[in-house]
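[1] I'd like to go over a predicted model; first the sequence, then the structure.
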Amino acid sequence: MEQTRPERRQGQAVVRGRLVPTSTHDQRLLARQGSSDWVHMDPWRVLRIQAEFVEGFGQLAELPPAVTVFGSARTREDSPDYQTGRKLGRALAEAGYAVITGGGPGVMESANRGACDVDGSVSVGLGIELPFEQSMNDYVELGIEFRYFFVRKTMFVKYSCGFIALPGGFGTLDELFEALTLVQTHKVTSFPVVLMGSEFWGGLLDWIKSTLLDTGKIAAKDLDLITVTDDVDEAVRIILDADRARSQQREEELEAAAAQIAEPQ
């Protein structure tokens, strides 16, 4: 049997066999290089990073309101988490949201697949170059491959009105805590973060309460940034309620601005 050649996606390119590099763009960017090599190399990387931002902004600018779903790439199709992800993707699409994932297999595939179950929906995958190849799943309708994690993360936040995290590993935790930090520090506003799976997330929430809160590392109000549920309908309702609140606040701000302009000087 012929051995499968290694393959990797790098942005819009695909490389195979001996052309597959031994490191990723992120690794090379973050490496501490010897002598003064970085002076000559890093300024050129800025142009590639800029190009990734431009490409992402251009492709995603006309998306309808969207929700990002995170979760493990290792989730099997016959698992309850996969079925929950598919149900969630379908429910979000029925509520009028585009569904954004990391574009890979597992939970990401299940949410994209659920969105595709609904006519007229938009299923998006934002992939990333990894040392081990993770292909874009078959249920992504709009897929973008990124070289740099921080560019990809910007796209998740900029084009989503909420995050929903299903059980996952380090990548899911990374995205979860970054989202919570952005909300806590008011870098983003009215941005719900929902954790689906009380049994899976319960231990983490207990630790946050008993260690972070009890030692003063976070405030009690910070716990309100997270909602844990096992109910897909509740998760979607949380997103919808936050959207309505944001729209109402915007209307009130516009009315206040108009009233101020109308006041006699």
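    Sure, I can see it. Residues are numbered from 1 along each chain as shown.

[2] When you work out contacts or count neighbours from here on, use the C-alpha atoms and nothing else.
    Noted.

[3] And the strands in the stretch 1-150 of the chain?
    In the stretch 1-150 of the chain, the strands defined using DSSP state E, counting those that start in this stretch lie at 7-10, 13-16, 66-70, 98-101, 123-128, 142-146.

[4] Buried deepest among the ones you listed, which one?
    The highest mean neighbour count among the strands of the stretch 1-150 of the chain, using mean count of other Cα atoms under 10 Å, belongs to strand 98-101: a mean of 28.

[5] what about versus this one:
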Amino acid sequence: MRANRRERRQGQAVVRGNLVPESTHDQRLLARQGSSDWVHMDPWRVLRIQAEFVEGFGQLAELPRAVTVFGSARTPEETPDYETGRKLGIALAQAGFAVITGGGPGVMEAANRGATEVDGGVSVGLGIELPFEQRMNDYVDLGIEFRYFFVRKTMFVKYSCGFIALPGGFGTLDELFESLTLVQTRKVTSFPVVLMGSEFWGGLLEWIKSQLAGTGKIAPQDLDLIKVTDDVDEAVKIITDSELHRSRQLDEEREAARAQVGEPQ
């Protein structure tokens, strides 16, 4: 490819050079200004959004139990955070979990890389169209490119039984707080949310305790939704213990349902 030539993934397509648009699909979908052309365009967007959901559901439906790992795309390979991400990917794969990331570089690459180093490990990347292109990292076994953030976020939630966040930026915070909100409001079946790196997350946690819980913006028990650790094995244990508890609950519910059916009317 010619040097410095722009490139962007758009769903299943790759566009380069002058064909790269100046805005993303999300920008065009959410834009309210302009002419009334949106009246005619949005119904077609709905079909494209539907197609992304169908593609994501179809590709991910047969995944084994999976854990999503969030973290910065800007983390260099030679840093401790990258090495933690790689070790985490290894440990999750050894515990029988598929590893899902955003498919990009940095911490995401590290977790995907670790998963591929385990025999039978499954490494998944859910990419997103961005104005500045981030190619899918080389350690992804199954990669899906999305146009719309909300479709991609649905896939993270639907196919993960836990979330682990390593140090990251706005994107990591967005995914972290959306996950916490879904669990807090019981929009999803409760799953663990683990923060790795007590020094990095310490200031945020103190603010949550003092300014959110301390002023009644969240309930005191909401603090229990967040687990913090610096140890990879402990992070994986939190996930596996949660899965074991959930499995026992399901077994008890099935037994209760069978007993109720067997009762005389």
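    Now that the structure is in, tell me what you want to look at. Computed from a predicted structure; not experimentally measured.

[6] so which of the strands of the stretch 1-150 of the first structure gets nearest Ser36 of the first structure?
    If you check each of the strands of the stretch 1-150 of the first structure against Ser36 of the first structure by Cα to Cα, strand 7-10 wins as the nearest, at 26.1 Å.

[7] mean per-residue distance, that closest one to the second structure?
    Strand 7-10 of the first structure differs from its equivalent in the second structure by a mean of 0.3 Å after superposition (mean Cα distance after the TM-score superposition for the first structure).

[8] Any idea which of the strands of the stretch 1-150 of the first structure gets closest to Gly202 of the first structure?
    Nearest of these to Gly202 of the first structure, taken as Cα to Cα: strand 66-70 at 17.2 Å.

[9] the inter-axis angle of the closest one versus strand 123-128?
    In terms of direction (axes from the mean of the first three to the mean of the last three Cα atoms, to 10 degrees), strand 66-70 of the first structure departs from strand 123-128 by 50 degrees.

[10] Trace Val183 of the first structure over to the second structure, please.
    Here Val183 of the first structure is matched to Val183 in the second structure, going by TM-score structural alignment.

[11] quick one: that match from Asp224 of the second structure, how far?
    Distance, Val183 of the second structure to Asp224 of the second structure, using Cα to Cα, to the nearest Å: 11 Å.

[12] These two - which one has more neighbours?
    Val183 (18 against 10; other Cα atoms under 10 Å).

[13] Let me see the contact set for the more buried one.
    Counting by Cα atoms under 8 Å, 6 or more residues apart in numbering, Val183 of the second structure makes contact with 189-191, 225.

[14] I'd assumed it was in a strand, is it?
    No. Using DSSP: H, G, I helix; E, B strand; the rest coil, the assignment for Val183 of the second structure is helix, not a strand.

[15] how big's the offset between the longest helix along the second structure and the first structure?
    Longest helix in the second structure by number of residues, with DSSP state H as the criterion: helix 232-262. Superposed on the first structure, helix 232-262 of the second structure shows a mean distance of 0.5 Å to its aligned residues (mean Cα distance after the TM-score superposition for the first structure).

[16] helices or strands up against that helix?
    Counting by 3 or more Cα pairs under 8 Å, 6 or more residues apart in numbering; DSSP states H and E, the packing neighbours recorded for helix 232-262 of the second structure are helix 80-94, strand 193-196.

[17] Tabulate these in TSV, adding columns for mean neighbour count and distance to Val140 of the second structure.
    What follows is these, written out as TSV (neighbours: other Cα atoms under 10 Å; distance: least, Cα to Cα, whole Å):
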stretch	mean neighbour count	distance to Val140 of the second structure
helix 80-94	23	12
strand 193-196	24	22
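
[18] possible to save the ones you listed as JSON lines with distance to Gly120 of the second structure?
    Shown next, in JSON lines, are those (distance: least, Cα to Cα, whole Å):
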{"stretch": "helix 80-94", "distance to Gly120 of the second structure": "8"}
{"stretch": "strand 193-196", "distance to Gly120 of the second structure": "24"}
